Each structure stands twice: as structure tokens, then as C-alpha cells.
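Asker: sharing a sequence plus its predicted fold:
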Amino acid sequence: MPSLTVTGDADRLRSASDALIPYLVPPPPPAADICPGCSSWRDVLGQDLCHNCADVVQALGRVPVPATVISLYRKPSPLRDWLTFYKDPDAAADDEHRQWPLEPARETTARLSTITARFLLENVGAAPLQDLDAVCVVPSTRRQPPHALEAVLRGVGLNVPVVSLLQRTTTPLEHSHPALGAYACTEPVQDSRVLLVDDVYTTGALSQSAAHALQEAGAHVTALIVLARRFNPGHDPAVAAIWQRQAAAAFSWRCDWPSTSAPPSPH
């Protein structure tokens, strides 16, 4: 099984990606007010997890797969526009929150590929990126496959295949409520090492339900990489303080990988 690598001109990639740093906000490091499961704020200091991650434990019977976040984002912001309109470019013209000029979807896709490729390039050799069988995208709840994020990942130039291993079932899955059986594997994954990727993380209901489906089928989810984690500074003064703290911090492409979920127990 190969360790994940990124092909292409590394110097050109570094130059292109560094030009995007002004639009990126580093996720917070471990702290008393930060949830270790999703890099969000803890609702109550002293609790192990935020309420969203606690919902995952209650609904799925597993601790969340820790989200490895490349950048935070808020609405409005250019990064929010890229993440929204690469999937639905027709919606950009009438979006009252749009801050980025209208452009073809391929340009936005290429920009997100640049961000993802640089992140992976600078983290080559990290344990979750070694000995992988596949890279898998969390399926959309509303749009028909293939997911637009698959095009982003294929634009990265990975040596590990990007494979559609999951599909939505008829089990209801709400934005803020994870659900057992919301996803099903489309092929055998027993004993496979799978890197799971999502574009946006808000409550984690979709990502964690997808991770659970892979784990239940016998896969080892080595990590959950998220291009951007939603923050809402207007939610609470404590949240605003975290956002301001991170917006003022220097952005780094390297990350301290959280502990991954344990390999699934045999059934």
C-alpha cells in the first residue's frame, strides 16, 4: 500500500498556494476552550467534547473521528464563496453574501486543489497518510454523484486513488443530527485504510455518519481531512474571541495530527 504523495512542480505549488494564505485562517491548537473532536469551541469549559461531538457519540455509539482542518472560514468571506460556488456556480450571481468576483467553476476548483495539494505536500510522511488504500469523499446529501470535491482531489495529483466508496441511503440525515445507516459502502472495504475528506465541516453530522459507515464495514479511517471548518463569530462573544485570535495568528500548512480512531473491532 502506498504512502500518499503529491506529484507536480513543488516550487510552483508553494508559490501559488502561498498567494492564497491571506484568505485562510489557521484552526486553533488544543486549548481549554477548544473541542478536540472538531476544532470548534467547547460550549461548557471542562466538558470533554462540544455538544455536536457529544451528539455523535450518542447517535453513533462511537467517539468522533477527529477532524483535521486546513482552514477556518466564516460567512461572508472569499473562502466561503469558493467552497459554495465550486459546487454550484450558477448560485453565485444572486448570492447577497458573495465577496469573490464571478468566475468559472474550474478556476475555483483549481484554487481549492492548490490549497489541498499544498497541505498534503507539507504533511507527506504523517502517519495517517501512510499505507493508504483509497481516498474517499463524503457524499453530498442533495446533489447527485460524483461529488465536486472528487474533481478537486483528482486535480491534486495524488498517487492514491480517489474512490467513491459511499452512497446515501434512504435513512434521514439532517444537517445537525448524525444517523446510523445514513451511508452504505458501495464495495468491500474490510481491512482497508481509507483517508476520508470533506469540503466543509459545520456540525460534523455528515462527515461522522460517513466515517461510521466505513468503520462498520471494517475499514480503518486513518483521518478525516476537512478543507474548511465553519465558524460563526456572531454566535457568542467567546466564539468571536477565538475567531479573532486565530485570524491574527500566522497560517501554517503543517499540522499536528490528532489521534486517529482505533481500528474497527472484528464483528
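Answerer: Right, received. Where do you want to start?
Asker: CA only for contacts and neighbour counts going forward, please
Answerer: Will do.
Asker: show me what contacts residue 244?
Answerer: Taking Cα atoms under 8 Å, 6 or more residues apart in numbering as the definition of contact, residue 244 has no neighbours.
Asker: same thing with residue 207?
Answerer: 138, 198, 201, 224.
Asker: which parts of the stretch 101-250 of the chain are strands?
Answerer: Along the stretch 101-250 of the chain, counting by DSSP state E, counting those that start in this stretch, strands occupy 134-137, 166-168, 183-185, 193-201, 220-230.
Asker: how about residue 154, what does it touch?
Answerer: Neighbours of residue 154 in contact, by Cα under 8 Å, 6+ apart: residue 162.
Asker: can I assume residue 172 is in contact with residue 179?
Answerer: Yes. Look at residue 172 against residue 179 with Cα atoms under 8 Å: they come within range, at 7.4 Å.
Asker: okay, one more to line up with it:
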Amino acid sequence: MKVALGEIWQVLPISLYVKPSELRDWLKFYKPSGGDRYDPSYGIKLTQILARFFDAQMSNIEATWGPIDGICVVPSTKGVVPHPLCRVYERTNVGLPLVEVLVRGKGPLRHRFAHRDGFDCTSQGAGHKILLLDDVYTTGATAQSAAYALKSAGYEVPGILTIARRINPDFTPQVRSLWERCSADEFDFNGKFI
């Protein structure tokens, strides 16, 4: 990914999850595109998670990255506009404006394949620091491509906040060890975030 984009942005996951899990279902079926398993109450649960995280961690985020001017949701690769995560974020009432400046570009985006033209930015952002928000971070190709587009348009992107990072404990022994360490700890919104 670094070769394709020139840099990699730091990722801040609120939580980790495995498949199957309740959190995975919330993240998959909060979207109307979830088919017959779509459940709008899952979006409310995600709003609560995001709001509690911002309430507990905004001062730490700004102490680490400086004042944030806005939040930009990583657009859907399937063309759903606006992304359902925009509504989830708006319900948090965090107070940072939602900056909707990314649209799907012409470059291909696939699992593990980031692209410089995956997204286009509809405005120039010199002097604006934008935190990128995604619902799920799996390989990072989509979110990293979105960060690249923002940076190319002059925005400063200190990092990518994601509600959850998908973990496959069977991928490597190191990933299994990470999952075992993290899942042994009780979740705490006030814990150290970086």
C-alpha cells in the first residue's frame, strides 16, 4: 500500500472484532444495503459507541494531533450516497462538522489494493485538518486511498478513526497472539487510544 500511495496513515480502531460476532453484525447490517437482515437499531448502537468514544477521547485526540476541523466519512465503494455512516456520525452531536468532499474516483479499489485515483476530492483544503472516519477497517485499501485523496487536495489527515478493525486470528500466530491479548482485556472507552 505504501508503494501505491507514498505513505500510510495511522489507524485508530475503537474496537476489534472477529467473524462471527455481534459487533460484526451491527457493522454489516446497519446499512440499508444489508438486505433482509437490515436493522436500523444497529445504527443507533454504532452511534452510541462513536459518541462515547468521542466523549472519552476527544481531548486526547486533539492533544496528540492538534485541533480537528472536521470529520470526513470514507465513501462507499458501491456508490451509496450519502454513506450510512454519515447519519451515524451526525447523531453523535460531537460538534465537528461533517466534511463531505470525497467521491468515488476512476481508480480500481479491491481487497488489499489501494489506488491513487480511488477517490476524488471535490474541494481544496489547505490549512484544514480532517479526521477520516470509517466503519470497518479490514485491509485498509479503501480508507488509505481516501486519505491519499484528501492529502492530494491539501487537507491534513492526521489519521483514520474506525469503529472496528476486523481481525482474523487464524491468519498468523502473531495475529492470534494480538487477538488473545486484546480480547483478554476489558474494554474501556477511557483507555489509552494511541
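Answerer: It's in. Keep in mind it's a predicted model, so treat the numbers as computed, not measured.
Asker: would you pull the TM-score for this pair?
Answerer: For these two chains in superposition, a TM-score of 0.91 is obtained (TM-score structural alignment, normalised by the length of the second structure); 191 aligned residues with a Cα RMSD of 1.7 Å.
Asker: can you give me the distance of the alignment partner in the second structure of residue 145 of the first structure to residue 102 of the second structure?
Answerer: Matched to the second structure by TM-score structural alignment, residue 145 of the first structure sits across from residue 81. Distance of residue 81 of the second structure to residue 102 of the second structure, given as Cα to Cα, to the nearest Å: 11 Å.
Asker: can you check residue 187 of the second structure too?
Answerer: 32 Å.
Asker: so which of those two has more stuff around it?
Answerer: residue 102 (20 against 11; other Cα atoms under 10 Å).
Asker: dump the residue contacts of the match of residue 145 of the first structure.
Answerer: Counted by Cα under 8 Å, 6+ apart, residue 81 of the second structure has contacts residue 75.
Asker: ok so, going back, filter the contacts of residue 207 of the first structure by whether they're kept in the second structure.
Answerer: Among those, the ones still in contact in the second structure (both residues aligned by TM-score structural alignment, their matches' Cα atoms under 8 Å) are 138, 198, 201, 224.
Asker: by neighbour count, which of those residues wins?
Answerer: Going by other Cα under 10 Å, residue 224 tops those with 27 neighbours.
Asker: how about it, what's its match in the second structure?
Answerer: Looks like residue 224 of the first structure aligns to residue 160 there (TM-score structural alignment).
Asker: which ones are touching that match?
Answerer: Counting by Cα under 8 Å, 6+ apart, residue 160 of the second structure has contacts 9, 10, 11, 12, 131, 132, 133, 134, 143, 147.
Asker: mind running it again at 6 Å?
Answerer: 11, 12, 132, 133 (Cα atoms under 6 Å, 6 or more residues apart in numbering).
Asker: again with residue 133 of the second structure
Answerer: With Cα under 6 Å, 6+ apart, residue 133 of the second structure has these contacts: 72, 73, 160, 161, 162.
Asker: who wins on neighbours among these?
Answerer: residue 73 (27 neighbours).
Asker: find the nearest non-adjacent residue to that residue, please.
Answerer: residue 133 (4.7 Å; Cα to Cα, 6 or more residues apart in numbering).
Asker: which position in the first structure pairs with that neighbour?
Answerer: Match for residue 133 of the second structure (TM-score structural alignment): residue 197.
Asker: same question for residue 69 of the second structure.
Answerer: In the first structure, residue 69 of the second structure lands on residue 133 (TM-score structural alignment).
Asker: quick one: that match and residue 119 of the first structure, what's the gap?
Answerer: 20 Å.
Asker: ok, longest helix in the second structure?
Answerer: When the second structure is parsed with DSSP state H, its longest helix is helix 40-65.
Asker: gap between it and the chain center?
Answerer: 12 Å (Cα atoms, centre = their mean, to the nearest Å).
Asker: same check, this time on stretch 4-11 of the second structure
Answerer: Distance, stretch centre to chain centre, for stretch 4-11 of the second structure: 14 Å (Cα atoms, centre = their mean).
Asker: again, but for stretch 121-140 of the second structure
Answerer: 9 Å.
Asker: how long is it end to end?
Answerer: For stretch 121-140 of the second structure, the separation between the terminal residues is 19 Å (Cα to Cα).
Asker: and the helices in the first structure, which stretches?
Answerer: Counting by DSSP H, the helices of the first structure are 10-18, 51-60, 78-85, 105-122, 148-154, 205-216, 237-247.
Asker: give me the most central residue, the second structure.
Answerer: By Cα atoms, centre = their mean, the second structure has its centre lying nearest to residue 134, at 2.1 Å.
Asker: contact partners for the nearest residue to it once chain neighbours are set aside?
Answerer: Spatial nearest neighbour of residue 134 of the second structure, chain neighbours left out: residue 162 (4.7 Å); criterion: Cα to Cα, 6+ apart. Residues near residue 162 of the second structure by Cα under 6 Å, 6+ apart: 13, 133, 134, 135, 136.
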